[in-house]
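Chemist: Sequence plus the predicted model coming up.
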Amino acid sequence: MSRAARAVRPVLVGLAALLLAGVLWELVKVVVPDTGLHLGEASVLPRTDDVAMPHVWDVAARMLEPETGASGAPSVLVATLHAAWFTLGVSLVGWALGVVGGMVLAVLMQRWSLAESAVLPWVVLSQTVPLVALAPLVVGWGGRLQLGAFAWERWMSVALIASYLAFFPVAVGALRGLKSPTDAQVELFRASAAGWGRTLLSLRLPAAVPHLLPALRLAAATAVVGAIVAEVSTGTRGGIGRLIISYAQAASGDPAKPWAAIVGAAALGLLAAGVVGLLGAGLRRYRHAEVS
C-alpha cells in the first residue's frame, strides 16, 4: 500500500464510521416505537420520537440556522465552533499536565518497585472519584490561592480537572512500556556499563513508544471529557460544556439544537485524539516495536 493510501485510509474509515452511526440512528427511529420499549413498568429502550431523537438531517440543518431569533445572531455551527475552540485549549493544557504527571509517576514506579507497590493502587483508586464531587473542591482550593499578582482563573480549575483524567492512561501505559524490555536487553546495557539514566533514555523510553502512543490518544479524549464535565460542574462559561446545558433548556421546543452541541463535543474529542495521533508520525520508527 502506498504512503498516500495509508494516509487517506484512516480518514475514509472515520467517515464510514460516521455514516454508519447516522444510519443506525435512523434505523433505531424506524424500529423502536416513539414511546420506547417497555417490559411491564421497566423501560428497556428510550423514546425515539422527534423530540427525544430528532432526525440526523434535522440536526445538520439546525447547525446552519441562527442560534437565536435575534438579528445578527451567529449560527449554531459558529457558536459551537467558538465554544469547542475554548474547550480544546483548556483540554490541551490539562492533557499536557496529565502527560507530565503520568510520565513522572511511571518513571518513579519503574525505578523503584517499592514506589510501584505504594503508588499504583492509589493511581487506580483515584479514577473512582467522581468529577462532580472533585470539581467544587478544586474551584474552592484555586480561589484561595494567592501568589503575588497571580490570579487563579476558573478555566485553570477546568484544566486541572482534565489533567486528573488524562494522567491515568499515561501513567499505566508508560509504566507497561518502560518495563517491556527483556532481561537480556537490560543485561546487555549493564554489561556495557550503562547506568539507569542511560538505559532509560536509550532502551526503556524507545521501547515504551508503542504502549505510550495509544495512551496519549486516550488521554487526549479523556481530557476533553473531563474539561466538558468540569465546565458544567464549575459553571465555567465559554466552553462547549456550558453550551450544551444552555441549549438543553430549549430541548422541548427546539430538540435538534442541543444535539448539535453534543455532536460538536463528540467531534472535539475525535479532533483532540487525532491531533495527538500526529505525534506518532515523528516516532514512526518505534511504532513497529514488539508489544507484548
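Modeler: Happy to help now that I have it.
Chemist: alpha carbons only for contacts and neighbour counts from here, please
Modeler: Will do.
Chemist: Nearest the geometric middle of this structure, what residue?
Modeler: By Cα atoms, centre = their mean, the chain has its centre lying nearest to residue 221, at 1.5 Å.
Chemist: Put this next to the previous one:
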Amino acid sequence: MAVGTLGAVLLGGLLWEGYKAVGDPDGSTLFGVRLLPRADDAAMPHLGEILGRLTEPELAGGEPVGLVVLRAAGFTLRAVAVGFAVAVLVGGLLAVLMQRFRVAERGLLPYVVLSQTVPLIALAPVIAGWGGQLSIGSRPWQPWMSVAVIATYLAFFPIAVGLLRGLQSPAPIAEELMRSYAATWWHTLLKLRLPAARPYLFPALRLAGAAAVVGAVVGEISTGTRGGIGRLVVEYAREATTDPAKVYAALLGAALLGLVVAGAVGLAELLLTPGRRASTR
C-alpha cells in the first residue's frame, strides 16, 4: 500500500511538471470554453517552489508555513477522527438494524440514500446554529464539534450501505447450516455475517474516511471555524495572486490529512484481516 501511494504521488508530480512544461500558459480553450488549466507560474507553481514555501515564514518573522499547515491539519484531524468514529457507530447500527428487520431496511434505506442529496454548504450553517444552543454537561458546544457532526453526516452513508451489503452476503446454505446448529441471531451475526462482511466493510471505511476529511474541510469553510486546514485554505487563497505557492502548501496539508486517514484504515484492515496479513509476508 505504501509503495502504491508513493508511486501515485510521484506520478502526480511528473504529470504536474510535464503539463507545466508543455501546457499553454493561458490554458487551452475550445469555442470559448476552457478545457485545460493555465500553466503559468501564477496558476501552477513548480513543485520545488511549493515545497520550498513550506520552509519559509508565513509572515515576516513568523513561523514556517509548513509548521502552520501541520498544526491546522492536526486541528482538523480531531474533528475527522471524532466524526469518523461516530459514523462507524451510526452506520454500523443502521446496517445491523436493516439486516435484522426487513421492514427497517424498506423504511430506512431510502432516507439514508436521500440524506446524501442535501447540499452540504446549506446544511453546515444549520448544524452550526443548532450546536451553538447545545452543551455537553457543563461544557459548552465547541465549533469543532459542529465540524465533526458534518464529517459524520458524510461518512456514515458508505458504512451503512457497504456493511449492509456485507451482512446480506452469506450464501443461503451457510445460513441454513447455522440454523441447523440452533444458532441464535446474535451468534449468526458474530460467527457468519460479520466475517463475511469484511471484504465489503473495509472499502466502505476507506470511502468513509475520505468523506469525513471532505466533510470536515468543507464544514470548517462553511461554518467559519478557525484553526483548521479548511479555514487556512480560505485565508491563503486571498494571497493567490501574489503568493500562489502558499495556497498549494495549504492544499498539501489537506491531502496529507487524507493520506493519514487512509493509512489508518489500511493498517486496521491489515491487523483485522488474517488472510491479508498472511499474503503480505
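Modeler: Now that the structure is in, tell me what you want to look at. What you see is a predicted model, and the numbers here were worked out from it, not measured in a lab.
Chemist: How alike are these chains, TM-score-wise?
Modeler: Scored against TM-score structural alignment, normalised by the length of structure 2, the superposed chains reach a TM-score of 0.95; 277 aligned residues with a Cα RMSD of 1.4 Å.
Chemist: Name the nearest residue to the equivalent of the residue nearest to the centre of structure 1 over in structure 2, sequence neighbours excluded.
Modeler: Counting by TM-score structural alignment, residue 221 of structure 1 lines up with residue 210 in structure 2. Leaving aside its sequence neighbours, residue 210 of structure 2 sits nearest to residue 258 (Cα to Cα, 6 or more residues apart in numbering; 6.2 Å).
Chemist: Quick one: residues contacting the counterpart of that neighbour in structure 1.
Modeler: In structure 1, the residue matched to residue 258 of structure 2 (TM-score structural alignment) is residue 269. Neighbouring residues of residue 269 of structure 1 by Cα atoms under 8 Å, 6 or more residues apart in numbering: 220, 221, 224, 225.
Chemist: how much space is there between residue 269 of structure 1 and residue 260 of structure 1?
Modeler: Residue 269 of structure 1 is 15 Å from residue 260 of structure 1, where distance means Cα to Cα, to the nearest Å.
Chemist: Check residue 227 of structure 1 too.
Modeler: From residue 227 of structure 1 to residue 260 of structure 1 the distance is 18 Å (Cα to Cα).
Chemist: higher neighbour count, the two?
Modeler: residue 227 (34 against 23; other Cα atoms under 10 Å).
Chemist: got the buried residues for the helix or strand harbouring residue 219 of structure 1?
Modeler: Taking DSSP states H and E as the definition, residue 219 of structure 1 sits inside helix 205-234. Neighbour-count burial for helix 205-234 of structure 1, with 16 or more other Cα atoms under 10 Å as criterion, is recorded at 205-234.
Chemist: average gap between that helix and structure 2?
Modeler: In the superposition against structure 2, helix 205-234 of structure 1 averages 0.9 Å from its aligned positions (mean Cα distance after the TM-score superposition for structure 1).
Chemist: Go ahead and measure how far that helix is from the middle of the chain.
Modeler: 5 Å (Cα atoms, centre = their mean, to the nearest Å).
Chemist: likewise stretch 94-106 of structure 2?
Modeler: Centroid separation between stretch 94-106 of structure 2 and its chain, computed with Cα atoms, centre = their mean, is 26 Å.
Chemist: before we move on, back to that, so what's the residue nearest to the centre of structure 1 up against?
Modeler: By Cα under 8 Å, 6+ apart, the neighbours of residue 221 of structure 1 are 269, 270, 272, 273.
Chemist: and those as a markdown table, adding secondary structure?
Modeler: Shown next, in a markdown table, are the contacts of residue 221 of structure 1 (DSSP: H, G, I helix; E, B strand; the rest coil):
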| residue | secondary structure |
| --- | --- |
| 269 | helix |
| 270 | helix |
| 272 | helix |
| 273 | helix |
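Chemist: ok, those residues vs residue 73 of structure 1, which is closest?
Modeler: The closest of the contacts of residue 221 of structure 1 to residue 73 of structure 1 turns out to be residue 269 (Cα to Cα; 26.4 Å).
Chemist: how close does that closest one sit to residue 176 of structure 1?
Modeler: Look at residue 269 of structure 1 and residue 176 of structure 1: by Cα to Cα, they are 25 Å apart.
Chemist: Check residue 159 of structure 1 too.
Modeler: From residue 159 of structure 1 across to residue 176 of structure 1, the span is 26 Å (Cα to Cα).
Chemist: Same check on residue 243 of structure 1?
Modeler: Distance of residue 243 of structure 1 to residue 176 of structure 1, computed by Cα to Cα: 38 Å.
Chemist: ok, now residue 49 of structure 1?
Modeler: 47 Å.
Chemist: do residue 50 of structure 1 as well
Modeler: Distance of residue 50 of structure 1 to residue 176 of structure 1, given as Cα to Cα: 47 Å.
Chemist: More neighbours: those two, which one.
Modeler: Neighbour count, other Cα under 10 Å: between residue 50 of structure 1 and residue 176, residue 176 has more, with 19 against 14.
Chemist: The more buried one is in what secondary structure piece?
Modeler: helix 154-178.
Chemist: on average, how far is that helix from the matching bit in structure 2?
Modeler: Compared with structure 2 after fitting, helix 154-178 of structure 1 has a mean deviation of 0.5 Å; criterion: mean Cα distance after the TM-score superposition for structure 1.
Chemist: Read off where that helix ends up in structure 2.
Modeler: Alignment note (TM-score structural alignment): helix 154-178 of structure 1 is matched to residues 143-167 of structure 2.
Chemist: Of the contacts of residue 269 of structure 1, which are still contacts in structure 2?
Modeler: Here the contacts of residue 269 of structure 1 are checked against structure 2 with both residues aligned by TM-score structural alignment, their matches' Cα atoms under 8 Å, and the contacts held in both are 220, 221, 224.
Chemist: thought the last one was touching residue 162?
Modeler: Which is residue 224 of structure 1. Yes: if you go by Cα atoms under 8 Å, residue 224 of structure 1 and residue 162 touch, sitting 6.9 Å apart.
Chemist: right, and the helix or strand after the longest helix along structure 1?
Modeler: Counting residues, the longest helix found in structure 1 (DSSP state H) is helix 76-111. Following helix 76-111 of structure 1 in sequence order, the next helix or strand is helix 113-126 (DSSP H and E).
Chemist: For that following helix, give me the average deviation versus structure 2.
Modeler: Counting by mean Cα distance after the TM-score superposition for structure 1, helix 113-126 of structure 1 comes out at 1.2 Å.
Chemist: matching residues in structure 2 for that helix?
Modeler: Using TM-score structural alignment, helix 113-126 of structure 1 pairs with 102-115 in structure 2.
Chemist: Now the matching stretch: buried residues?
Modeler: Neighbour-count burial for stretch 102-115 of structure 2 flags 105, 108, 109, 112 (criterion: 16+ other Cα under 10 Å).
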